[in-house]
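**Student:** Predicted model and sequence below, questions to follow.
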Amino acid sequence: MPLDLAGKVILLTGAASGIGRGTAIKLHELGAILTITDVNEVGIAETLSLCGGDASRHTTLVLDVSQAAQVEQRVAEVVSKHGRIDHVFNCAGVNPTSMPLTETTEAYFDKLVAVNLKGMYNVTKATIPHMTAPGGSYVNVSSISGLHPTRGTAIYCATKYGVIGFSKCMALELGPKGIRVNIVAPGYIDTPSNAGIVKGTAEARASMEQGNALGRMGMPDDIAGVVAFLMSDEARYMNGSVVEVDGMLKT
């Protein structure tokens, strides 16, 4: 049965590129009404263009999820326009730079925690009072690094493990209201923000591909379809689930 998100009001963070952009396009194709947010104003304008360019249907808002007051303001704008929020896609995040812990800085730690974890807290806290209940849902982006430790990414892993713990607690807290909370844990995805692609070599990419059972890296579309399913009524009994979307990494 085809997924149906027609008319659903969906707020997306981190939607200027990569997984966020790919998911926005997918949700647009399924008939949703989108609020496309990111710190990158040019990027969200490009995402809107890829979603048909219809500014009367979709909205773009510059949003730094680490700033609680700004999040509250933007959520108020969404609710003023649409009267409700049906689904939230918490995708805003900072990818890691692989380095020993002794080479990290307090500023690096603060940035990752502020965006990857506190940002999700800010958006979730601000939207809960306006979520459709029952029937609303959150889909939060963790990572395979939120399930399996990786050398040189202790701070990033901590934030992504935290996303899973936070999301599962929210699933318990919001479930009685009929609001579901689920998590996607992507593997190596070919996006502009993926440090392994942007800064890596052809050999590094080949290693990623060869280390995957499907023999390739993931694409934003591979995640977008899962997100759409989790928001849909087809996933109505999924709550607190962590869905690994990684092509099966070889061990």
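**Tutor:** That came through, no problem. Please read all numbers here as calculations on a predicted model, not as lab measurements. Numbers count the residues shown, from 1 in each chain.
**Student:** From now on I want contacts and neighbour counts done on CA atoms only, so please keep to that.
**Tutor:** Will do.
**Student:** Can you report how many residues neighbour the residue nearest to residue 132 when sequence neighbours are not counted?
**Tutor:** Sequence neighbours aside, residue 86 is the residue nearest to residue 132 in space, at 5.1 Å (criterion: CA to CA, 6 or more residues apart in numbering). For residue 86, the count of nearby residues is 24 (other CA atoms under 10 Å).
**Student:** take a look at this one as well, against the first:
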Amino acid sequence: MGQGRPEARVAVVTGAARGVGEATARRLARRGLRLALLGRELESLRQVASSLPTEACCIEVDVTDEAALQGAARGVQARLGSASVVVANAGIAAAGPFAASEAALFNRVIAVNLLGSANTARAFLPQLLQTGGYYLQIASTAAFGSAPLMSAYCASKAGVESFAQALRTELHPEGVDVGIAYLHWTGTDMIGGLDDHPVLRALRTHQPGPARRVHSPDQVAAWLMRGINRRATSVYAPPWLRFIQPLRPVLPVIVSHVARRSLAALPQAELRSTTGVLGAGGLADWEAHRPAPPGPPVTPPQC
């Protein structure tokens, strides 16, 4: 293959310690790429790296820390060479009513998913320009129609979709291709206990049969790898999601109507009790960044 194609080149995967990031790294390694695994959980990254058939380096980095990510990019280039594939996969999710959610958690989801993706692109763009590479932004069907009780996650995934679309047009004359991957229900720890969590259960219950199916990280990674090989502008996981795109103008109305029915029977006390970050990876990130409890309230000045 030509310049920027995967064979015998370097790939960077953020959020590579588990789930889709880990599975995608394995697929890329089996194609002969050398891997840079970026994430917050260094020991997990090392375990993944030790099982890959090609050279891999692990860098513990927070994608919201732009300076650290720039340093990571320099380290990747020095150790492995310039990246020709970058998969911006790092992300966290939180569920629950907006009014019952901590403002800091809402902000953290936006920071990791949206600003972290922009930081990733900014850090590795000089290398992608050198290699005529491919940048794959992991988005979600949450960008199709904003589901209630997932406001931060939906906002962040709609944001990364718009960001990647703008980036695609900007970089096309430079020979860098930008793809957007739309993932649906994927069996990572982010949706662990899917049928026991009231928010996730409610969001899934009234979806059509095929839309309720949960796909394994490895199956999703296979679809992503197919898109990477083609330098696709859009990657759908599962592939039938491509047929939903023409319906997007009406999807918010449909999602809202279905969600009202799904949520009507849920007690507010149950929703409040399960409000918070989803998955072990997200919990690790949140515990590292959760602010200290606020002090006593300040009496506002009289007007």
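**Tutor:** Yes, it's here. Since this is a predicted model, take the numbers as computed values, not measurements.
**Student:** hmm, back to that, what's the residue nearest to residue 132 of the first structure aligned with over in the second structure?
**Tutor:** Per TM-score structural alignment, the equivalent position to residue 86 of the first structure in the second structure is residue 84.
**Student:** Surely its match touches residue 9?
**Tutor:** Yes. Between residue 84 of the second structure and residue 9 there is a contact at 6.4 Å, judged by CA atoms under 8 Å.
**Student:** Determine the three-state secondary structure at the equivalent of residue 128 of the first structure over in the second structure.
**Tutor:** In the second structure, the residue paired with residue 128 of the first structure according to TM-score structural alignment is residue 125. Recorded secondary structure, residue 125 of the second structure: helix (DSSP: H, G, I helix; E, B strand; the rest coil).
**Student:** Same question for residue 76 of the first structure.
**Tutor:** Per three-state DSSP, residue 76 of the first structure ends up helix.
**Student:** and the equivalent of it over in the second structure, how far is that from residue 5 of the second structure?
**Tutor:** Structural correspondence for residue 76 of the first structure with respect to the second structure (TM-score structural alignment): residue 74. Distance of residue 74 of the second structure to residue 5 of the second structure, computed by CA to CA, to the nearest Å: 21 Å.
**Student:** Which one's more surrounded, these two?
**Tutor:** Between residue 74 of the second structure and residue 5, counted using other CA under 10 Å, the more crowded position is residue 5 (19 against 16).
**Student:** so how far is residue 54 of the second structure from the more buried one?
**Tutor:** Distance of residue 5 of the second structure to residue 54 of the second structure, given as CA to CA: 17 Å.
**Student:** Neighbours of residue 82 of the first structure, how many?
**Tutor:** 11.
**Student:** ok, now which ones touch the closest residue to it other than its chain neighbours?
**Tutor:** Of all residues not flanking residue 82 of the first structure in the chain, residue 9 sits nearest, at 7.4 Å (CA to CA, 6+ apart). With contacts defined as CA atoms under 8 Å, 6 or more residues apart in numbering, residue 9 of the first structure is in contact with 32-35, 82, 84-87.
**Student:** what does residue 158 of the first structure align to in the second structure?
**Tutor:** In the second structure, residue 158 of the first structure lands on residue 155 (TM-score structural alignment).
**Student:** Please, which helix or strand holds its match?
**Tutor:** helix 151-171 (DSSP states H and E).
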